[in-house]
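**Q** quick one: sequence plus predicted model below, questions after.
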Amino acid sequence: MTTATHHTSAHSAAKKPPLLARAVRRTWRGLPPRQYDVLCERGLVVPAADGSPLLTDHYFPRADGDFPTLLVRSPYGRGIPWAPMFGLLFAEQGFHVVLQSARGTGGSGGEYALWQHEAADGQAAVAWLREQPWFTRVLGTIGPSALGYAQWALAADPPPELRAMVVQVGLHDIHGFFYPSGPFALENSLVSAVGRLHYGRGALAMVRAALRLQRQLPRIARTLPLGEAYVPGLGGRVPFLDEALSRPDPDDAHWRGADAGVAAVRSTVPTSLITGWYDVCLDQTMQQYDRLRRAGCDAALLVGPWTHNTAMQQGWPEVFAESLAWLRAHLCDDPSGLREARARVHVGGRQEWRDLPDWPPAATDRRWYLTGDGLLSDRAPEAAPPLSFRYDPADPTPSVGGPLLSRTAGPRDNAALEARGDVLTFTTPPLTEPADVLGTVGVDLRVGTDTGHADVFVRLCDVDERGRSVNVCDGIRRLDPATAAAGPAEVTVEMSPTAHSFAAGHRIRLQVSGGAHPRFARNTGTGEPPATATRLVPTEITVHHPSALVLPQTNP
């Protein structure tokens, strides 16, 4: 291994980290003690692949010696929270931290693009690192959300120096973010666009943009066509959003190269994956883990009771400890902080952490059949009449909680939602013993429609003794018009994975409806493209028997 001795005197422009970053750092509790004082070089200019100047900050321990390097590439600026969260905290623990603003963001030159420059600019950043006297050629990457995508893009052709990755609530498939399971993810796409456009422009700009979208979202969600309706809420046209709306097909040439998840299929870079049960990137994280395990790659998984945002807020002590242990093990040859179990998950209901040898754990699929009188039964009903409801896109079934980027994310009481006429519910009797569900939940449905154009949204809920119905996980699927209109089609709607224990005395509930709005753009009932649809047609959706909820149950 090539080594280089780091001398703080060589950094004549180095100063203390920004005062605001130091102030934020002091607010965090439950973190390990600082090992080093930190210095920072701000506003370094690093050339992108096309020569565009990328502004970069370098945080490092105020000490002589060799330290590994962490590369953090961000489209959200280099200030709060990244400066204290990565720059300060990890430099305090003995790492060089290179925090770089992606092309066209945070003061960096060039034109911004969602994914097109990530791989090449990541490689350019590593090329610059090789020229630095303090770079020991021991490199790790870290970061959440879009910062996780930057890691996967670099890992598609991993530089030889890359020894470890920590992907926190991260995505690898850009199209899959906009269209996670068929329908357009309206609310999350708009909120994400605000972040990408304004986060790196300072707190005031971000707050103003977020408040504008909050005011405009109800009108956007109920106005057609969507390709025009969103413009006032974002303050103008957004090219990458226009492309997403107008190109729903994942095989469209526009999306070529947008899925960096292929890196996990052949990766040999030890990777720690961190997510939450209500994270918008949960499904993609689980795909990443499955691919890494199949490739024989060293991988670890941490899943907490978090949303996309709270994982990096309330969950930060656990997330930081997990990240630091992984990086020390693979960059510093210090495995003392690693847990023995490959996977660690928080089990809802029990409110406890559980270590597992792998994910998903061994489980037995238990089928709960939907009956004609709204029950979930362990026996298939005989000659039960089908159940129908009318989905009206002019009065769409609302979304309540779940994996959102807004503050309304997470577990919520669904009682008001379940009282609507366009939501079917099926519920077990009170359980006589706990039921632990760990894995991917599915619903096998026999379903038809009168128009053929419909979505089916399903949700698993935990109903307590007081009747409070709290969402555990959910999923949505767009029906095939040809088969859905011809007669009852057999479809499986997968929900996101979960780890949840239903307590004795509680009831298991399944919701079946035609959408979750504005989390997903409503199905207009016409088959018109989402960007240009202008008509709304109600749809009758009929659930036929036998249909069943399939739960992967484990021994409590």
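**A** Yep, it's here.

**Q** drop to CA atoms for contacts and neighbour counts, all remaining ones
**A** Fine.

**Q** can you show me the strands along the stretch 51-200 of the chain?
**A** Along the stretch 51-200 of the chain, the segments classed as strands by DSSP state E, counting those that start in this stretch run 53-61, 69-74, 96-101, 139-145, 162-170.

**Q** got the ones you listed as a markdown table, with mean neighbour count columns?
**A** Converted to a markdown table, these look like this (neighbours: other CA atoms under 10 Å):
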| stretch | mean neighbour count |
| --- | --- |
| strand 53-61 | 25 |
| strand 69-74 | 27 |
| strand 96-101 | 26 |
| strand 139-145 | 24 |
| strand 162-170 | 26 |
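
**Q** now these as JSON lines including distance to Pro335?
**A** Listed next are those as JSON lines, based on distance: least, CA to CA, whole Å:
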{"stretch": "strand 53-61", "distance to Pro335": "21"}
{"stretch": "strand 69-74", "distance to Pro335": "18"}
{"stretch": "strand 96-101", "distance to Pro335": "19"}
{"stretch": "strand 139-145", "distance to Pro335": "15"}
{"stretch": "strand 162-170", "distance to Pro335": "13"}
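
**Q** and those: which comes nearest Trp368?
**A** For the strands of the stretch 51-200 of the chain, proximity to Trp368 was assessed by CA to CA; strand 162-170 is nearest, at 31.9 Å.

**Q** next, the angle from the closest one to strand 69-74.
**A** 30 degrees (axes from the mean of the first three to the mean of the last three CA atoms, to 10 degrees).

**Q** tilt between strand 162-170 and strand 139-145?
**A** Strand 162-170 runs at 10 degrees relative to strand 139-145, counting by the same axes, to 10 degrees.

**Q** by contact count, what packs against strand 162-170?
**A** In terms of contacts (3 or more CA pairs under 8 Å, 6 or more residues apart in numbering; DSSP states H and E), strand 162-170 is packed against strand 139-145, helix 146-155, strand 271-278, helix 282-294, helix 316-331.

**Q** of these, which is nearest Leu54?
**A** For Leu54, the closest of these is helix 146-155, at 14.5 Å, according to CA to CA.

**Q** and the closest one, what does it pack onto?
**A** Contact analysis of helix 146-155 by 3+ CA pairs under 8 Å, 6+ apart lists strand 69-74, helix 118-129, strand 139-145, strand 162-170, helix 262-265 as its packing neighbours.

**Q** mind putting the ones you listed in CSV, distance to Asp444 included?
**A** Rendered in CSV, the data for the helices and strands packed on helix 146-155 read as follows (distance: least, CA to CA, whole Å):
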stretch, distance to Asp444
strand 69-74, 41
helix 118-129, 39
strand 139-145, 32
strand 162-170, 29
helix 262-265, 29
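
**Q** just tell me which of the ones you listed ends up closest to Val97.
**A** Shortest separation from Val97 across the helices and strands packed on helix 146-155 is recorded for strand 69-74, at 4.8 Å, computed as CA to CA.

**Q** let's bring in a second model and compare:
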Amino acid sequence: MSTRFPVVVVEGVAIPMRGGALLRADIYLPNRRGPDDKGHPVPALLLRTPYDRKDRDRVALARALSQTGYAVVVQDCRGRFGSDGKFSFALTEAEDGYDTVEWIAQQAWCDGQVGTFGYSYSGSLQSALATLNPPHLRAMWVHEGWSDAHSESVRQGGAFELRWMAWMLYAAATDSNLPDTVRERLTQFDVREILRTGRVPKRGQGPLALAPTHDQRFWELFTAGIHSAVWERRELNIRRYWVEHADVPTLYSGGWYDSYTRATIRNFLGLSALKRNPQYLWMGPWTHGWREVETDTAPISFGGEAYTPLLPLLRQWFDYWLKGQGSLPWTAPVRYFLMGGAGGDVDSDGRLRHGGRFLEATTWPPPESQPKRWHLSSDGMLLDRPSLRPPGTATFRFDPTNPVPTVGGNLSSLSYIDPMPGIANPPPTFDRLRPVVPAGPHDQTTSPDIFHARPPFGPLYVRPDVLVFTTPPLTRPLILAGPLMVVLYVASSALDTDWTAKIIDWYPPTPVHPWGYALNLTDGIQRLRFRQGYDHEQPYQPHTVTKVEIDLYPVANLFQPGHRLRLDVSSSNFPRFDINPNTGLPLGSLLGMVAARNSVMMTDEHPSHVVGWGFEPD
């Protein structure tokens, strides 16, 4: 068992940035020689956060790591909580991170080696500072960070992830530069009131108008659909700066139901190809967050292997790279959780047993995975032999005032602030965040508990605006492990519209689930005006056939015999993504909504299909 040291905490240390701003940090030092020891040089670990350095979970983690012989620096980002300056989403973070790393390396208590860790925004901050290649950065653990926010984190397929409207409201409600009265008003506002309208308030008219800096930044991102200079900053576009990125050992980790699934894998693959130091990938069946629980993805159970305490792995990772001690948590470059394989019965907590296990591979997708294709058929089938496909067209009416509700998926930060009326001293704002919709795996059916769902409730596939295509019941196991793309040949009556796709593991009917259990695995969206790329908008001529490619998040799932691979196609997934009003007007325009008649073609000339990487296990 490793030695545990008492910890000395130096609070509120002012770290100077270029330009003169002082960012505050708490520094946790292992006391190796007695009560006055603050100078024994040890490796340092840096966590930068916009969520308050004094949050109890961050304090506990910093103390635990420092007890094992690390100096741990937990720093508030610029303009957050104790730090100087004004905060604006994903600005100045690369330079501030670089300056912090180099300041740490010069302190008497640091031996010149600095590692970074953190998840979500803190994960992205690590990558941003690494693009400036600080000389004393030695190792990183990036848990759930973006790669190109324009294509898989803030926007996706040209659509906007509405979680960022909720996130900006939280950021404003905790902005120390705003008067207490303004922050209090913002904590009392419920973002669901906006979402129920289906529209974003006009610039300067919603609650963010009380925080002009945040309002301006939100509208800048909300209306910038083209991949313009707005998206080229280091803080938002890591992959543009891969060549300049520090060449240090890095572990990229995330979950199959996380907001940054594709980004995590993209950074791993891109930097593995460019750097000499090893890069590692670890993917589990988790939603968003840094947790030491099996999963918070009720009502699904993935089994005991899904439980992975992170603190021992953090320590083991940095001990190896910064202290030269022990061994790596695993040796293969890729460790991924293959979901599925359990019996599908219900456990004592009422959760469906889906199961799964961790596997190792030399690369991603795993070498045995190869592209497989399924063709959409007019009779609602997914067929691996196009010759069996009856040709035809499937059409539905997309009404933007009645969008398909989000039921689970790759979500985070889509939360409202619980006002907690009647409580004199409510907990910190971060602890009062409550999800608007559930994240992760869920049966694709609606109920009164699902936000924006309307009666009659029931399976999503009974909605007239959801097209469903399924394979026959499988006779052999099928593994999907890799990227997925849905290629559709479409036509619309509108000047612009969206196309959504969702891949589902459809369980056969049981007495508990008479409709079968429709377990969502991954989804995606494509806005028609961006069908030819994101460097320009391509006008659409109504009623003409055109091709759209919907790039879904990668997945690893075992489909058991008797299950079906199912594809759902529609034109909305709300409030995960903003609703396309179908008008063709500039992004952010609030001049009405029109219904669209949308069609999918399935002919020899227009062969709509799914491409997924997978294999049949022995």
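**A** Looks like it came in fine. Just so it is clear, the structure is predicted and the values come from calculations on it, not from any experiment.

**Q** would you pull the TM-score for this pair?
**A** Put the two chains on top of each other and the TM-score (TM-score structural alignment, normalised by the length of structure 1) is 0.87; 519 aligned residues with a CA RMSD of 2.6 Å.

**Q** out of the helices and strands packed on helix 146-155 of structure 1, which comes closest to Thr223 of structure 1?
**A** Ranking these by their distance to Thr223 of structure 1 (criterion: CA to CA) puts strand 139-145 first, at 29.3 Å.

**Q** for that closest one, give me the average deviation versus structure 2.
**A** Compared with structure 2 after fitting, strand 139-145 of structure 1 has a mean deviation of 0.9 Å; criterion: mean CA distance after the TM-score superposition for structure 1.

**Q** what does Val447 of structure 1 align to in structure 2?
**A** Mapped onto structure 2 by TM-score structural alignment, Val447 of structure 1 lines up with Val490.

**Q** what sits against that match?
**A** The neighbourhood of Val490 of structure 2, defined by CA atoms under 8 Å, 6 or more residues apart in numbering, consists of Val545, Thr546, Lys547, Val548, Asn598, Ser599, Val600, Met601.

**Q** doesn't it fall inside a helix?
**A** No. Residue state for Val490 of structure 2 (DSSP: H, G, I helix; E, B strand; the rest coil) corresponds to strand; a helix is not indicated.

**Q** of all the helices and strands packed on strand 162-170 of structure 1, which one is nearest Gly227 of structure 1?
**A** Of all those, helix 146-155 sits nearest to Gly227 of structure 1, with 23.8 Å by CA to CA.

**Q** starting at the chain centroid, how far to that closest one?
**A** On the basis of CA atoms, centre = their mean, to the nearest Å, helix 146-155 of structure 1 sits 13 Å off its chain's mean C-alpha point.

**Q** same check on stretch 251-259 of structure 2?
**A** The answer for stretch 251-259 of structure 2 is 7 Å, by CA atoms, centre = their mean.

**Q** so that stretch corresponds to what in structure 1?
**A** Using TM-score structural alignment, stretch 251-259 of structure 2 corresponds to residues 272-280 of structure 1.

**Q** please apply the same query to stretch 578-594 of structure 2.
**A** The alignment of stretch 578-594 of structure 2 onto structure 1 (TM-score structural alignment) spans residues 521-537.

**Q** check stretch 127-136 of structure 2 too.
**A** Alignment of stretch 127-136 of structure 2 against structure 1: residues 152-161, by TM-score structural alignment.

**Q** equivalent analysis for stretch 16-26 of structure 2, please.
**A** Using TM-score structural alignment, the residues of structure 1 aligned to stretch 16-26 of structure 2 are 47-57.

**Q** before we move on, the earlier item: and the contacts of Val490 of structure 2 as CSV, adding secondary structure, neighbour count and distance to Trp364 of structure 2?
**A** Below are these laid out as CSV (DSSP: H, G, I helix; E, B strand; the rest coil; neighbours: other CA atoms under 10 Å; distance: CA to CA, whole Å):
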residue, secondary structure, neighbour count, distance to Trp364 of structure 2
Val545, coil, 17, 35
Thr546, strand, 17, 31
Lys547, strand, 17, 28
Val548, strand, 22, 25
Asn598, strand, 23, 35
Ser599, strand, 21, 35
Val600, strand, 26, 32
Met601, strand, 24, 32
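
**Q** now flag whichever of the residues you listed is closest to Glu11 of structure 2.
**A** For Glu11 of structure 2, the nearest member of these is Val548. The distance, counting by CA to CA, is 53.6 Å.

**Q** what's the match for that closest one in structure 1?
**A** Aligned against structure 1 by TM-score structural alignment, Val548 of structure 2 finds its counterpart in Val491.

**Q** residues contacting that match?
**A** Taking CA under 8 Å, 6+ apart as the definition of contact, the neighbours of Val491 of structure 1 are Asp444, Leu445, Arg446, Val447.

**Q** distance-wise, check the alignment partner in structure 1 of Thr500 of structure 2 relative to Pro232 of structure 1.
**A** With TM-score structural alignment as the matching criterion, the partner of Thr500 of structure 2 in structure 1 is Phe457. Between Phe457 of structure 1 and Pro232 of structure 1 the computed distance is 29 Å (CA to CA, to the nearest Å).

**Q** which of those two has more neighbours?
**A** In terms of neighbours (other CA atoms under 10 Å), Phe457 is the more surrounded of Phe457 of structure 1 and Pro232; the figures are 21 against 15.

**Q** relative to Thr524 of structure 1, how far out is Pro396 of structure 1?
**A** As judged by CA to CA, Pro396 of structure 1 and Thr524 of structure 1 stand 10 Å apart.

**Q** who has more neighbours, those two?
**A** Thr524 (25 against 22).

**Q** hmm, the more buried one is touching Tyr391, no?
**A** No. The pair Thr524 of structure 1 and Tyr391 does not pass the contact test of CA atoms under 8 Å, sitting 9.8 Å apart.

**Q** who touches both of those two?
**A** Going by CA under 8 Å, 6+ apart, residues that sit against Thr524 of structure 1 and also against Tyr391 are Pro538.

**Q** what helix or strand is the residue mapped onto Asp474 of structure 1 from structure 2 located in?
**A** Aligned against structure 2 by TM-score structural alignment, Asp474 of structure 1 finds its counterpart in Asp523. Element membership for Asp523 of structure 2, per DSSP states H and E: strand 518-527.

**Q** residues of that strand that come out buried?
**A** For strand 518-527 of structure 2, the neighbour count (16 or more other CA atoms under 10 Å) marks Ala518, Leu519, Asn520, Leu521, Thr522, Asp523, Gly524, Ile525, Gln526, Arg527 as buried.

**Q** so Pro386 of structure 2 makes contact with His375?
**A** Yes. In this structure Pro386 of structure 2 lies within contact range of His375 using CA under 8 Å: 6.1 Å.
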